[in-house]
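Enquirer: Next come a sequence and a model predicted from it.
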Amino acid sequence: MDNEPLDLGTDKSLLLVDDDEAFLKRLARAMEKRGFEVETAGSVVAGRAIATGRPPAYAVVDLRLEDGNGLDVVETLRERRPDSRIVVLTGYGAIATAVAAVKIGATDYLSKPADADDIVNALLARGDALPPPPENPMSADRVRWEHIQRVYEMCDRNVSETARRLNMHRRTLQRILAKRSPK
């Protein structure tokens, strides 16, 4: 994918909305290398302002942002530019949020960590054609570990509360948390 030029059309504008600043910068650089004209936002407010003032041809929006829900940005963008291609990214993969994202106009939905090639494939996929599967998807063990870590953080690192919400024995959870993340 690195050597072949992408067919982005005449409007190469891309809005990236994510509150993880390091991820946002890395993704912006990667997308610029692929020919996009990138504009970034770190919040729902900033993302909606750009979507209203300069609606881009493409957008990648994180679902959960510090100041609200990324779907608000998707809605604003869909109202201002119905032909925009929008991919929703999230570390909290769930069927319900995927359905909600697509219903309000997202083109696709990817779980973090998605790499730039996966995102480009999703942005440029046309019609009912699914993008090719990722070259190196996360292992099932890694997906499980990521989910446990998210719930643990949401419970303010309270092991007992996390174990209760995951319907897991507290000692089992403690052993999992003590280990390194799987590959």
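Expert: Alright, I've got the coordinates. This one's a predicted model, so the numbers in the text were calculated from it and none came from an experiment.

Enquirer: going forward, measure contacts and count neighbours with C-alpha atoms only.
Expert: Noted.

Enquirer: Summarise which helices and strands the helix or strand hosting residue 86 is packed against.
Expert: Taking DSSP states H and E as the criterion, residue 86 maps to strand 85-90. Contacts defined by 3 or more Cα pairs under 8 Å, 6 or more residues apart in numbering; DSSP states H and E place strand 85-90 against strand 58-62, strand 108-111, helix 116-124.

Enquirer: quick one, helices of the protein?
Expert: For the chain, the helices defined by DSSP state H occupy 21-33, 44-53, 71-80, 95-103, 116-124, 140-154, 159-165, 170-178.

Enquirer: okay, those in CSV with mean neighbour count and distance to residue 9 next?
Expert: Formatted as CSV, those follow (neighbours: other Cα atoms under 10 Å; distance: least, Cα to Cα, whole Å):
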stretch, mean neighbour count, distance to residue 9
helix 21-33, 15, 15
helix 44-53, 18, 19
helix 71-80, 22, 19
helix 95-103, 14, 23
helix 116-124, 19, 10
helix 140-154, 16, 35
helix 159-165, 17, 47
helix 170-178, 13, 46
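
Enquirer: Any chance of CSV for those, columns distance to residue 133?
Expert: Listed next are those as CSV, based on distance: least, Cα to Cα, whole Å:
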stretch, distance to residue 133
helix 21-33, 19
helix 44-53, 29
helix 71-80, 24
helix 95-103, 17
helix 116-124, 8
helix 140-154, 15
helix 159-165, 32
helix 170-178, 29
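
Enquirer: so which of those gets nearest residue 61?
Expert: Closest approach to residue 61 among the helices of the chain (Cα to Cα): helix 71-80, 7.4 Å.

Enquirer: name the helices or strands packed onto the closest one?
Expert: If contacts are counted by 3+ Cα pairs under 8 Å, 6+ apart, helix 71-80 sits against helix 44-53, strand 58-62.

Enquirer: if we go to 10 Å?
Expert: Counting contacts by 3 or more Cα pairs under 10 Å, 6 or more residues apart in numbering; DSSP states H and E, helix 71-80 packs against helix 44-53, strand 58-62, strand 85-90, helix 95-103.

Enquirer: quick check: angle from the first one to strand 58-62?
Expert: Between helix 44-53 and strand 58-62, the angle comes out at 160 degrees (axes from the mean of the first three to the mean of the last three Cα atoms, to 10 degrees).

Enquirer: Okay, one more to line up with it:
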Amino acid sequence: MHRSAAAVGSISDIGVLVNDPCDTNGADRPQLLLVDDDETFCSVMSRALEKRGFQVKVAHTTAEALDGIQNDPPEYAVIDLKMPDQSGLMLVSTLKALDEHTRIVVLTGYASIATAVEAIKLGAVYYLSKPADTDDIVAAFHHESGDESASVNEKPLSVNRLEWEHIHRVLMEHRGNISATARALGMHRRTLQRKLSKRPVRT
């Protein structure tokens, strides 16, 4: 199924859908594919996303996800990169090949800049470190926070910008401890300090 850019709902569209009492069967709700092997996470997150106006389909393996997207790719997808059968990267690539307008956010539970960068190169719009809440995920579909006019075909974050934001996210998780952050990222302390001193422009 191929959609024009205008056919893919925006965050503002979703807000309207949440409060639409006439939509009882989900027919007009944007489809979202949630792929994660954590059944508890999927159960909680799918309910939360449905309250935000999405029609959610859940898959616990990449194989299960692939079976469900061939004839009907979703408008949105949330994909855990570390799956038990195949890497979530393969699913990102397949989804973008089926429909270039699909908005994909990837989740990673391990500090791997390289993997996150590869997901962005394949077409994901953003990545989040787990655990990520519903607000994080919905906002990530339009990574320019609050910019509802962001184009579906907007250029993703540059690799340098992505790395910088990931480093700062890990730094916050370690409460500003440079040494602990460097260990978590697998880099030398002085290398980390140098990267932190150079804020890349958004391109």
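Expert: Okay, I see it. Quick caveat: nothing in here was measured; it's all calculated off a predicted structure.

Enquirer: picking that back up, so the strand holding residue 86 of structure 1 corresponds to what in structure 2?
Expert: Mapped onto structure 2 using TM-score structural alignment, strand 85-90 of structure 1 spans residues 103-108.

Enquirer: Distance check, the residue nearest the centre of structure 2 against residue 159 of structure 2.
Expert: Structure 2 has residue 105 as the residue nearest its centroid, 1.3 Å off, counting by Cα atoms, centre = their mean. Residue 105 of structure 2 is 16 Å from residue 159 of structure 2, where distance means Cα to Cα, to the nearest Å.

Enquirer: Do I have it right that residue 83 of structure 2 meets residue 64?
Expert: No - using Cα atoms under 10 Å, residue 83 of structure 2 is not in contact with residue 64, being 11.4 Å away.

Enquirer: Quickly list what's touching both of those two.
Expert: Common contact partners of residue 83 of structure 2 and residue 64 (Cα atoms under 10 Å, 6 or more residues apart in numbering): residue 35.

Enquirer: Out of the helices and strands packed on strand 85-90 of structure 1, flag the one nearest residue 163 of structure 1.
Expert: strand 108-111 (23.3 Å).

Enquirer: average offset between that closest one and structure 2?
Expert: For strand 108-111 of structure 1, the mean deviation from structure 2 after alignment is 0.6 Å (mean Cα distance after the TM-score superposition for structure 1).

Enquirer: Please name the residues that touch the nearest residue to residue 150 of structure 1 once chain neighbours are set aside.
Expert: Leaving out its chain neighbours, the residue that sits closest to residue 150 of structure 1 by Cα to Cα, 6 or more residues apart in numbering is residue 92, at 7.6 Å. For residue 92 of structure 1, the contact set (Cα under 10 Å, 6+ apart) comprises 63-64, 110-112, 146-147, 150-151.

Enquirer: quick one: which of the residues you listed is nearest to residue 24 of structure 1?
Expert: Nearest to residue 24 of structure 1 out of the contacts of residue 92 of structure 1 is residue 112 (Cα to Cα; 12.3 Å).

Enquirer: Kindly state which residue of structure 2 is aligned to the closest one.
Expert: Alignment note: residue 112 of structure 1 maps to residue 130 in structure 2; criterion TM-score structural alignment.

Enquirer: ditto for residue 76 of structure 1
Expert: Using TM-score structural alignment, residue 76 of structure 1 lines up with residue 94 in structure 2.

Enquirer: how far away is its match from residue 118 of structure 2?
Expert: Separation of residue 94 of structure 2 from residue 118 of structure 2 (Cα to Cα): 14 Å.

Enquirer: what do you get for residue 127 of structure 2?
Expert: According to Cα to Cα, residue 127 of structure 2 and residue 118 of structure 2 sit 11 Å apart.

Enquirer: still on that earlier bit, out of the helices of structure 1, flag the one nearest residue 10 of structure 1.
Expert: Nearest of the helices of structure 1 to residue 10 of structure 1, taken as Cα to Cα: helix 116-124 at 13.5 Å.

Enquirer: And the closest one against structure 2, how far off on average?
Expert: Helix 116-124 of structure 1 sits 0.7 Å off on average (mean Cα distance after the TM-score superposition for structure 1).

Enquirer: tilt between that helix and strand 85-90?
Expert: With the same axes, to 10 degrees defining the directions, helix 116-124 of structure 1 sits at 140 degrees from strand 85-90.

Enquirer: Identify the residues contacting helix 116-124 of structure 1?
Expert: The contact list for helix 116-124 of structure 1, computed with Cα under 10 Å, 6+ apart, reads 1-2, 6-8, 26-31, 34, 36, 57-60, 84-89, 106-110, 125, 129-135.

Enquirer: Only whichever of those residues are buried, select them in ChimeraX.
Expert: Selecting only the buried entries of the contacts of helix 116-124 of structure 1 in ChimeraX, with 16 or more other Cα atoms under 10 Å as the criterion:
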select :8,27,28,30,31,34,36,57,58,59,60,84,85,86,87,88,89,106,107,108,109,110,125,131
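
Enquirer: Quick one: map residue 18 of structure 1 onto structure 2.
Expert: With TM-score structural alignment as the criterion, residue 18 of structure 1 matches residue 36.

Enquirer: from what I can see that match touches residue 87, true?
Expert: No - the pair formed by residue 36 of structure 2 and residue 87 falls short of the contact definition of Cα under 10 Å, at 11.2 Å.
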